[in-house]
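Novice: This is a predicted model, with the sequence first.
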Amino acid sequence: MKSSFKDIISGNDLVLVDFSAEWCGPCKVLGPILKEVKEEIGDKARIVKIDVDKNQGLATQFNVMGVPTLILFKNGTQVWRQSGVMQKQDLLSLLRENI
């Protein structure tokens, strides 16, 4: 069963959403960084990748103008967002501050 985006962001305490696209070079750089972050942070946060080309409605709803755009939700509320590639340590610090 496929969860709706609303269920995903409100059903978990902390959800980092990566709005990206297959054709986006920086998104390809960010992918392995997010994988490492997930390995280190474990179950304390969920990381979800959203393809803007396949989910244009969501991208519009959250005013995603460029990819990658990262948005952090805490209990369903947006608490942080940034466009562009971020380093692993910066992402880990951000997540730890919000856990």
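Specialist: Arrived safely, thanks for sending. Numbers count the residues shown, from 1 in each chain.
Novice: Please make it C-alpha for all contacts and neighbour counts, starting now.
Specialist: Fine.
Novice: Just the residues contacting stretch 85-99, thanks.
Specialist: Applying C-alpha atoms under 8 Å, 6 or more residues apart in numbering, the contact partners of stretch 85-99 are 13-14, 26-27, 29-30, 33-34, 36-37, 41, 44-45, 68, 74.
Novice: who wins for neighbours among the residues you listed?
Specialist: Within these, most neighbours by other C-alpha atoms under 10 Å means P68, with 29 neighbours.
Novice: Other residues contacting the helix ranked longest in the chain?
Specialist: Longest helix of the chain, by residue count under DSSP state H: helix 25-41. Helix 25-41 is contacted from outside by 20-22, 45-47, 67-68, 84-88, 91-92, using C-alpha under 8 Å, 6+ apart.
Novice: Give me the buried entries from those.
Specialist: Buried by 16 or more other C-alpha atoms under 10 Å: 20-21, 45-47, 67-68, 85-86, 88, 91-92, out of the contacts of helix 25-41.
Novice: try it against this one:
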Amino acid sequence: MPMNPHYALTEPLRDAVDSLSARWPVLVEFGAPWCPHCINAQPLLEQAFEDRHEQVQHIKVEDGKGQALGRSFKVKLWPTLIFLRDGAEVARLVRPTNAEDIRTALRRVDGD
């Protein structure tokens, strides 16, 4: 699956994310469309996804105060990228500043 450029209209439930990550590698991106750090991370994500991670399910979640999914992952800063495989977190990047860190985490979650 290619990079997802759009935030989900509704926040998925934690059980749904855990269930999906038991079947597929998942990247959950927490942020907000107006956040400058999140905006700056988008070209880095695009570059990292050029490596063709077809199996990775990319879920973009607009986070905010009181949002249950972000709190369940203990998200404090945006963007936070959480890489899940087999129902477990395998990598986490907070405010990434280069595409190579994202590529490395994608390879880990994708099994490369």
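Specialist: Alright, I've got the coordinates. Here the structure is a predicted model, which is why all the values come from computation and not from measurement.
Novice: Give me the TM-score for these two chains.
Specialist: TM-score of the superposed chains, computed with TM-score structural alignment, normalised by the length of the first structure, equals 0.79; 97 aligned residues with a C-alpha RMSD of 2.4 Å.
Novice: so which of the buried ones among the contacts of helix 25-41 of the first structure comes closest to I9 of the first structure?
Specialist: Nearest to I9 of the first structure among those, counting by C-alpha to C-alpha, is R46 at 9.0 Å.
Novice: Okay, and the most centrally placed residue in the first structure sits in which element?
Specialist: By C-alpha atoms, centre = their mean, the mean C-alpha position of the first structure lies nearest to V17, the distance being 1.9 Å. Here V17 of the first structure, judged by DSSP states H and E, is contained in strand 14-20.
Novice: Run through the neighbouring helices and strands of that strand.
Specialist: When contacts are defined as 3 or more C-alpha pairs under 8 Å, 6 or more residues apart in numbering; DSSP states H and E, strand 14-20 of the first structure sits against strand 46-51, strand 69-74.
Novice: got the angle for it vs strand 69-74?
Specialist: With axes from the mean of the first three to the mean of the last three C-alpha atoms, to 10 degrees as the basis, strand 14-20 of the first structure and strand 69-74 are set at 160 degrees to each other.
Novice: Which residues does strand 14-20 of the first structure contact?
Specialist: Contact partners of strand 14-20 of the first structure, identified using C-alpha under 8 Å, 6+ apart, comprise 8-9, 27, 44-52, 59, 64, 67-75, 95, 98-99.
Novice: again, 7 Å this time
Specialist: With contacts defined as C-alpha atoms under 7 Å, 6 or more residues apart in numbering, strand 14-20 of the first structure is touched by 9, 27, 45-52, 67-75, 99.
Novice: how deep is H53 of the second structure tucked in, by neighbour count?
Specialist: The number of residues packed near H53 of the second structure is 21, by other C-alpha under 10 Å.
Novice: ditto for L20 of the second structure
Specialist: Neighbours around L20 of the second structure, by other C-alpha under 10 Å: 17.
Novice: Done for today, thanks.
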